[in-house]
Structures are given as C-alpha cells and as structure tokens.
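Engineer: Predicted model and sequence below, questions to follow.
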Amino acid sequence: MMIDASYFNDEDALFKSAFEHSAIGMALVGLDGDWLKVNSALCRIVGYEKEDLLATNFQTITHPDDVDIDLKLVKQLVNNEITFFNLEKRYFHKEGHVVWVLLTISLIRNPDQTPRFVISQVQDISARMKAEAEYKALLMENRMLMQNLFEVQEKERRYLARELHDELGQWLTAIDAESQTISRRADRHLDLQVSAETISGSVKKMHGVIRSMLRQLRPALLDILGLTDSLRDLQKQWRMYHPDTLCEFS
C-alpha cells in the first residue's frame, strides 16, 4: 500500500487521525470544562453522540463526588504545580448507569506559557472495578462466615464445658462421696473396701480427664463461671486430691 509522503508532513492530519482512531477515549477540554473535541472511543464509553457530548461539559457527566477533586487537580496543572495527573473517577453514561474510568490529564500551553486547554485520555475500567467490588464482597462474606463459624464453635464449647462441669462433674463427685462412705462402713468386708477404693480411684481419674478437657475449653469455662467461681472450682478440685493441704482464697 503506497502512502503519499506529504501525509507525514501534515502534522495536523496525523494528530487528527491518531486522536480519532485511538483505542482509548480522548478529548480536548477547555479550562472551563467544556468539551472542545472528543473522539469516537470516548463517545462509546459514555454513550453519547459527538454532537450531544460537545454540547455539555465534563462536570455535567461526572459523578458529583468526583467533581471537586478533578477541578482541584486541574487547578494545580494551571498553576504549574504538577505536569499531569491520573484519576480514577466516575462518569454517568447517557443511559444513567455509572462508568468507572482512569483519567490521564495534561495541559497544553500557548507560546507565552498561558494555559490553553487540557488533553484528556480516558480508559474504561468498569470491568476491573466491578471485579474488585465482587472480590471485596466475597472477602467480606468469607469473613462473616468465619465469624459465624467461630461463634458456633464457641457456643458448642460453652455448652460442652457447662455439661462437663455441672452435670458429669457433679455426678462423679457424688459417686466418689458414696464410694468413700461405703469404704468407711465396710470395716469387715475387705472386698467391698477394695471395690469402693477402686471406684474412688476411677472417679479421680475421670475428674482428671474432665479437668484436662476443661482446660482445653478455656476461656469457655471462665465465660460460664466467671473468675471467682472458676477459682472456687479449682479450690474444690484441689481439696479433693490434696485433703491434707489447706487451700483458701480471700
């Protein structure tokens, strides 16, 4: 394909062609925000015909929450505080829905360095923002599920600790007391004494197993009994296994 060499010498034609056929949205915007020139890609992004878009300004289609930061950055450009800026912002599509874009802005100046207009490059990032929002929602859902699971586990731990302490523990204490009573009364029945002591020994072992389980269920037991009652329970267990040692809390 032959191209006239004069085409490459026509900078205006090159600019117009690159501007119009750019894969991303492009616009020349006046310092007051009016659209001076827009390309087809930008029109597709916001859903406007060129004539309709040129009849508005960028403030008109910008989400209200994003207007101030946009104007602030443009002011910094005009004041020569920055040479360009990138901004993720929201446009309103002609059909009413929000379109997320990545905006890159630079300033064109006159030969005397006074501001002339800005060049806007606009990339549609709606798909990326949607994916990020869905990812964040999924993370939040997972955190809620984990929290619910933790609460269910804690509830089960409290229930198990309560049953071990209030039910099984009390029954074992009663059995141990009965076995000791039998042992004291069976003076002439050695076999009964041996059986009673065996029962008492088994009860003590079971108490040990329960204490071990309750330690693993901490802080569930503390939640159920509170610190004071938990200490009293510990004192009670100590007395059972060390009857000759005084243990008191004041």
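Structural biologist: Noted; the coordinates are in hand.
Engineer: Going by C-alpha atoms from here, please, whenever you check contacts or count neighbours.
Structural biologist: OK.
Engineer: Which strand runs longest in the chain?
Structural biologist: In the chain, assigned by DSSP state E, the strand with the most residues is strand 98-109.
Engineer: Buried ones in that strand, by neighbour count?
Structural biologist: By neighbour count with 16 or more other C-alpha atoms under 10 Å, strand 98-109 contains the buried residues 98-108.
Engineer: Return the distance of that strand from the chain's centre.
Structural biologist: 30 Å (C-alpha atoms, centre = their mean, to the nearest Å).
Engineer: Identify all contacting residues around that strand.
Structural biologist: Contacting residues not belonging to strand 98-109 are listed as 45-46, 77-78, 83-93, 115-126, 129 [C-alpha atoms under 8 Å, 6 or more residues apart in numbering].
Engineer: Any chance of the buried residues of strand 98-109 in TSV with distance to residue 183 as columns?
Structural biologist: Shown next, in TSV, are these (distance: C-alpha to C-alpha, whole Å):
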residue	distance to residue 183
98	85
99	86
100	84
101	87
102	87
103	90
104	92
105	95
106	97
107	100
108	104
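Engineer: tell me which of these is nearest to residue 215?
Structural biologist: Nearest to residue 215 among those, counting by C-alpha to C-alpha, is residue 100 at 54.3 Å.
Engineer: any idea how far the closest one is from residue 87?
Structural biologist: Distance, residue 100 to residue 87, using C-alpha to C-alpha, to the nearest Å: 10 Å.
Engineer: Same check on residue 40?
Structural biologist: Per C-alpha to C-alpha, residue 40 is found 21 Å from residue 87.
Engineer: do residue 210 as well
Structural biologist: The gap separating residue 210 from residue 87 is 62 Å, by C-alpha to C-alpha.
Engineer: Use this one as the comparison:
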Amino acid sequence: MRTLKLGTHALAPTEAELVRMLLRLYGHNGKCKWAYAETSPYDALLVDASSLHTANVFQERMPAKHMLRLARGLDDADVLSRPLSAHKLRSWLDEVEESLSASAPVTPHAPELALAPAATPEPTPEPPREPPSLPPESAPRYRLERWPHQMILRKDPARIRMATLLSRRALNARDLVALTGFDPQRCLVFMQVLQASSLLTPAPPEPAAHTAGGMRPPMLGKESASRTKTGLTQGLISGLRKRLGL
C-alpha cells in the first residue's frame, strides 16, 4: 500500500497532535496510508489560514502538491472550518488520493544518465509556540454521547479514565485537568479528538427560576425580612384594638 505524507504549518501544538491521532485512527481505510510528516516535501499540507501572506512564496518554501487551509467559520473547496472534523478531513484526504492517482505519470524505460543529486529543500523553521492554555472555568462543557472506539482509547488508562469521567457528567478541558492532574495538552487533545469524532454533546443550559411575570423575585435581606414581619404584626394588633374600641 502506498504511503502518503501529510504535514502541518503554523498550527497550535494541540491541533497538530490532533491531526496525528486522527491519521492513526484512520489506519488503512482507503487506497493509501497517510502518515504524519515533520519535514517537507509533503503530498498534502494543512495550514493555518492566518499565516498565509503570499501564496506563491509560501508554496516555494513549503512545497506540497495539495494544500488545505484551516480557518474559523469558513467551509470551502480549499478551506476547512474549525474545529477540525474527522469526517471532513478524511473526505479531503480521499480527494487528494484520487487526484494523485489520476496525475501519477507512467515512467518509461530509459537509459540511465549520470545526474547530479537533487538538492533537498531545507525545512522552514516554525516560530516557537506558547504552551497550550486551558479554557476559562465558564467554557462550554460536554458529555460523552457514546463510548469511543478502541482506536481512540488505544488501551491507554489515562484516556479510559477521562472517557469515564465524561460519561458521568459534562466537563471541559479545565475540569479534566483538575480531576485527573494530567498534562493540559493531553486533556485538550483528547477533548478535541472526541469532538472531531462527533462523540461529545453539549451540556444543556441550567434552568432558571422564574415567577409568573417571567422575572426572578429579588432576594430580601435579613433586616428587610425582619422589618416586614414586624410591620405585619403591628398592623394586626392595631386592627384588633379598633374592633374592641380600645
């Protein structure tokens, strides 16, 4: 089976790790096997859309036969919307496989010539990245909709523990770090893999208490409640005195 190389450029460490895990999850499904590549040349490349300034210059520095941009809120032929979807990425890789198979030239038999070795382009160093930051405490929480496939869990006790916690209650990545003590990147990537595989469902909003008019009544303090009770008592005593003629 032919192996194709998929690379990434300017993606967050958690997103790049997500791509690695998805490729392992795909396995041998398809005509070709996809492998994550650290250096060029690539058969396909995933690029952060905000890092592209001049397309021609970029193609010269990071050669790839096919390139897919990742952006937020966009979905197009060469743009994939964030968060990354496992199904959409698999569909795009299938299209790349077909395109590469159709354009593969047939090499005729020819006499061997003494040619100078082709120069291998040097990989472009990427800027240093900051460590992944956890979402705020108010970030959306998700619960596991169904148990993950063994290709996702990979008999890893840490992943099994996180999946068990998510099957019991709705959590976010910050909650997982607090409950397990695991590395933030491990929790973030695992949540992203589950979300990309459509295994998470958002937690329902908390019910709010309402009165008949649709508004929550204001809470009375202790002093206000005491004054209200005293006023009612004095009103009852005054009414009884009037009735008795006192």
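Structural biologist: Structure received. Computed from a prediction, not measured in an experiment: that's the story for all the values here.
Engineer: TM-score of the superposition?
Structural biologist: The TM-score (TM-score structural alignment, normalised by the length of the second structure) is 0.24; 106 aligned residues with a C-alpha RMSD of 6.3 Å.
Engineer: before we move on, which element is residue 239 of the second structure in?
Structural biologist: For residue 239 of the second structure, the host element (DSSP states H and E) is helix 222-244.
Engineer: which helices and strands does that helix pack with?
Structural biologist: Contact here means 3 or more C-alpha pairs under 8 Å, 6 or more residues apart in numbering; DSSP states H and E; on that basis helix 222-244 of the second structure packs against no helix or strand.
Engineer: which residues in the first structure form helices?
Structural biologist: Using DSSP state H, the helices found in the first structure span residues 6-9, 11-20, 40-46, 50-54, 58-61, 64-78, 126-162, 169-185, 190-216, 220-241.
Engineer: highest average neighbour count across those helices?
Structural biologist: When you average the neighbours per residue for each of the helices of the first structure (mean count of other C-alpha atoms under 10 Å), helix 40-46 leads with a mean of 21.
Engineer: Check which residues of the lengthiest strand in the second structure are buried.
Structural biologist: Longest strand in the second structure by number of residues, with DSSP E as the criterion: strand 64-72. Neighbour-count burial for strand 64-72 of the second structure flags 64, 66-71 (criterion: 16+ other C-alpha under 10 Å).
Engineer: do stretch 115-126 of the first structure as well
Structural biologist: Neighbour-count burial for stretch 115-126 of the first structure flags 115, 117-126 (criterion: 16+ other C-alpha under 10 Å).
Engineer: those helices in the second structure, which residues are they?
Structural biologist: Using DSSP H, the helices of the second structure run over 13-26, 55-61, 86-103, 150-153, 157-168, 173-180, 184-196, 222-244.
Engineer: Could you look over those and pick the most buried one?
Structural biologist: With neighbours taken as mean count of other C-alpha under 10 Å, these reach their highest mean count in helix 184-196, at a mean of 21.
Engineer: Can you tell me which of the buried residues of strand 64-72 of the second structure comes closest to residue 240 of the second structure?
Structural biologist: Minimum separation from residue 240 of the second structure among the buried residues of strand 64-72 of the second structure (C-alpha to C-alpha) is found for residue 71, which lies at 76.4 Å.
Engineer: That closest one contacts residue 47, correct?
Structural biologist: No. Counting by C-alpha atoms under 8 Å, residue 71 of the second structure stays clear of residue 47, with 9.0 Å between them.
Engineer: Make JSON lines out of the buried residues of stretch 115-126 of the first structure and add distance to residue 229 of the first structure.
Structural biologist: Formatted as JSON lines, those follow (distance: C-alpha to C-alpha, whole Å):
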{"residue": "115", "distance to residue 229 of the first structure": "78"}
{"residue": "117", "distance to residue 229 of the first structure": "77"}
{"residue": "118", "distance to residue 229 of the first structure": "74"}
{"residue": "119", "distance to residue 229 of the first structure": "74"}
{"residue": "120", "distance to residue 229 of the first structure": "71"}
{"residue": "121", "distance to residue 229 of the first structure": "70"}
{"residue": "122", "distance to residue 229 of the first structure": "68"}
{"residue": "123", "distance to residue 229 of the first structure": "66"}
{"residue": "124", "distance to residue 229 of the first structure": "64"}
{"residue": "125", "distance to residue 229 of the first structure": "60"}
{"residue": "126", "distance to residue 229 of the first structure": "59"}
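Engineer: In those, find the pair that's most separated.
Structural biologist: For these, the maximum inter-member distance is 31.4 Å, found between 115 and 126 (C-alpha to C-alpha).
Engineer: And the helices of the second structure: which comes nearest residue 35 of the second structure?
Structural biologist: Of all the helices of the second structure, the one in closest proximity to residue 35 of the second structure, counting by C-alpha to C-alpha, is helix 13-26 (6.6 Å).
Engineer: Tell me which residues are up against that closest one.
Structural biologist: 8, 34-36, 86, 90, 129, 131-132, 151-152, 185, 188-189, 192-193.
Engineer: Could you tell me the angle between it and helix 86-103?
Structural biologist: Relative orientation of helix 13-26 of the second structure versus helix 86-103 (axes from the mean of the first three to the mean of the last three C-alpha atoms, to 10 degrees): 70 degrees.
Engineer: For residue 4 of the second structure, give me its contacts.
Structural biologist: Residue 4 of the second structure touches 32-35, 42-43, counting by C-alpha under 8 Å, 6+ apart.
Engineer: Closest to residue 227 of the second structure out of the contacts of helix 13-26 of the second structure?
Structural biologist: Ranked by distance to residue 227 of the second structure (C-alpha to C-alpha), the contacts of helix 13-26 of the second structure are led by residue 188 at 53.0 Å.
Engineer: my guess is that closest one contacts residue 173, does it?
Structural biologist: Yes. With contact defined as C-alpha under 8 Å, residue 188 of the second structure reaches residue 173; the gap is 5.6 Å.
Engineer: Tell me the spacing between the most centrally placed residue in the first structure and residue 59 of the first structure.
Structural biologist: By C-alpha atoms, centre = their mean, the first structure has its centre lying nearest to residue 140, at 5.0 Å. The gap separating residue 140 of the first structure from residue 59 of the first structure is 34 Å, by C-alpha to C-alpha.
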